[in-house]
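In: Take this sequence and fold it.
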Amino acid sequence: MFERFTADARGVVAGAVEHASRAGSPVVTEEHLLLALLDREDTRAGAALASLGLTSRRAEITEALAAARRRGGMSKADEDALAGLGIAVEEIVTRVEEVHGPGALSGAEPGKAWPSGRPAFTKGSKKVLEKSLRLAVARKRKSIGDEHVLLALVVLPGLVGEVLAGLGGTYGEVEQALAP
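Out: As a prediction, this is how the structure comes out:
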């Protein structure tokens, strides 16, 4: 499949590996793919992210991802819904962290680096890359561009898609921003 990636899409994958390595992570996650996309400027995905105002909100995106990881992957909407039932998620997270340490609910996907020491891809990041192939094929494209990786991130369920949607990067908005 990787041979079908354009130079821009390969750059995103390589950038995600760099982000994971710099963070000391043994695995490449969907978040690393998003960070690599946010680094891109002169690509279709980079232009779409910039036109949606997401590139300039990188700090806000990383904070929202970290907060959601701390809540065990729970979205802000889920937290608000539970608050309506009288359940204070922040109190629960704080108590769990007191007993088990900071980030105990982060649900970090266990993983092992490749024997070469390079980070391996998580199931979620592999799904994103597979979905990008399906999106390219559905659009009758012979190659997979970084725009397909971006679309896969926003269409698949998960933290990255929820955070982007909350900041104006829904599938429909991204698709519209990518329209020629």
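In: Only C-alpha atoms from now on, for both contacts and neighbour counts.
Out: Noted.
In: so what does the strand or helix carrying Ala59 touch, helix or strand wise?
Out: Counting by DSSP states H and E, the element that carries Ala59 is helix 58-70. Contacts defined by 3 or more C-alpha pairs under 8 Å, 6 or more residues apart in numbering; DSSP states H and E place helix 58-70 against helix 159-166.
In: Which of the residues in the helix it packs on are classified as buried?
Out: Residues 159-165 are the ones in helix 159-166 that count as buried (16 or more other C-alpha atoms under 10 Å).
In: Who are the packing partners of that helix?
Out: Packing contacts for helix 159-166, counted by 3+ C-alpha pairs under 8 Å, 6+ apart, involve helix 30-39, helix 58-70, helix 146-155.
In: Determine the angle, from 0 to 180 degrees, between the first one and helix 159-166.
Out: Per axes from the mean of the first three to the mean of the last three C-alpha atoms, to 10 degrees, the angle that helix 30-39 makes with helix 159-166 is 50 degrees.
In: any residues touching helix 30-39, and which ones?
Out: Here helix 30-39 makes contact (C-alpha atoms under 8 Å, 6 or more residues apart in numbering) with 12-13, 15-17, 19-20, 45-46, 49, 55, 58, 65, 124-125, 128, 146, 150, 153, 160.
In: Just the ones of these in helices?
Out: 12-13, 15-17, 19-20, 45-46, 49, 58, 65, 124-125, 128, 146, 150, 153, 160 (DSSP state H).
In: ok, of these, which come out buried?
Out: Of these, these count as buried by 16+ other C-alpha under 10 Å: 12-13, 15-17, 19-20, 45-46, 49, 65, 124-125, 128, 146, 150, 153, 160.
In: to compare against the first, here's another:
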Amino acid sequence: MFERFSRHARIAVVVAQEEARELHADEIRPEHLLLGVLDSAGGDLAAVLSGHGLTAESVRTQLSGDFDADAAALQSIGIDLHAVRDIADRSFGAGAFDRALRGGRRPRRRHLPFVKPAKKALELALREAVAHHDRVIGAEHLLLGVLRGGDPVALDLVATHVAPQRLRADVSALLAKAA
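Out: Sure thing, here's the model as predicted:
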């Protein structure tokens, strides 16, 4: 199926794997595919996404909320976790704080598997391309597959910026315009 992916869609899948690693996940989930699309979207799709305020940076911020929640809790007792992270990184090298959280080892570059909902999103991307009479699966189709897959985490990330139905309609209109 990947031979039918456009350049942007292939990049989105590769970026999804990198995002999963950066977020210390053991598998690629739909939210990582969403991040991959946001990072790799070109031209008109990027304009639609940014028009809704849906950017890779905003989604990354939402996904890293656990660190911020911990930082806020520790701040209430006078500990600045952001300052602790900065000092550790300055003293022991960039990423030292995060490596310590993972047991001190550098992340292995092994292949990360796709979870079932992410596989379903890829399958639905193919169906979206067929439904739009497109020969190539683009980043737009991949985004539509993520939306259609209904993963609650991915949909919540999108819904913070725009109603998923609205985004789906806008991306479908973009595909219809391109046809």
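In: circling back: got the helices and strands packed on helix 159-166 of the first structure as CSV, with distance to Val137 of the first structure columns?
Out: Compiled in CSV, those are given as follows (distance: least, C-alpha to C-alpha, whole Å):
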stretch, distance to Val137 of the first structure
helix 30-39, 20
helix 58-70, 29
helix 146-155, 10
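In: ranking those by burial, who's on top?
Out: Neighbour counts (mean count of other C-alpha atoms under 10 Å) averaged over each of those peak at helix 146-155, with a mean of 25.
In: which residues of the second structure does that helix align to?
Out: Aligning helix 146-155 of the first structure against the second structure (TM-score structural alignment) gives residues 139-148.
In: how about the residue mapped onto Ala14 of the first structure from the second structure, what does it touch?
Out: Alignment note (TM-score structural alignment): Ala14 of the first structure maps to Val14 of the second structure. By C-alpha under 8 Å, 6+ apart, the residues touching Val14 of the second structure are Gly36.
In: quick one: buried residues of stretch 122-138 of the second structure?
Out: 122-129, 136-138.
In: contacting residues for Thr43 of the first structure?
Out: 8, 146.
In: With Glu140 of the second structure instead?
Out: 37, 45, 171, 175.
In: For those residues, which ones persist in the first structure?
Out: Retained contacts for the contacts of Glu140 of the second structure in the first structure, judged by both residues aligned by TM-score structural alignment, their matches' C-alpha atoms under 8 Å, are Leu45.
In: Could you report the separation of the residue most central in space within the second structure from Ser91 of the second structure?
Out: The centroid of the second structure falls nearest to Leu35 when counting by C-alpha atoms, centre = their mean (1.9 Å). Using C-alpha to C-alpha, to the nearest Å, Leu35 of the second structure is found at 31 Å from Ser91 of the second structure.
In: quick revisit: can you add distance to His24 of the second structure and secondary structure and give the buried residues of stretch 122-138 of the second structure back as TSV?
Out: Output for those, formatted as TSV (distance: C-alpha to C-alpha, whole Å; DSSP: H, G, I helix; E, B strand; the rest coil):
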residue	distance to His24 of the second structure	secondary structure
Leu122	22	helix
Glu123	25	helix
Leu124	26	helix
Ala125	26	helix
Leu126	28	helix
Arg127	30	helix
Glu128	30	helix
Ala129	31	helix
Val136	31	coil
Ile137	28	strand
Gly138	27	coil
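In: How about the contacts made by the alignment partner in the first structure of Ala159 of the second structure?
Out: Alignment note (TM-score structural alignment): Ala159 of the second structure maps to Ala165 of the first structure. For Ala165 of the first structure, the contacting residues are 154, 171, by C-alpha under 8 Å, 6+ apart.
In: What's the separation between Ala165 of the first structure and Leu159 of the first structure?
Out: 10 Å.
In: so which of the helices and strands packed on helix 159-166 of the first structure gets nearest Ala120 of the first structure?
Out: helix 30-39 (11.8 Å; C-alpha to C-alpha).
In: angle of that closest one against helix 58-70?
Out: Orientation check (the same axes, to 10 degrees): helix 30-39 of the first structure against helix 58-70 gives 180 degrees.
In: residues in the second structure matched by helix 30-39 of the first structure, start to end?
Out: Counting by TM-score structural alignment, helix 30-39 of the first structure lines up with residues 30-39 of the second structure.
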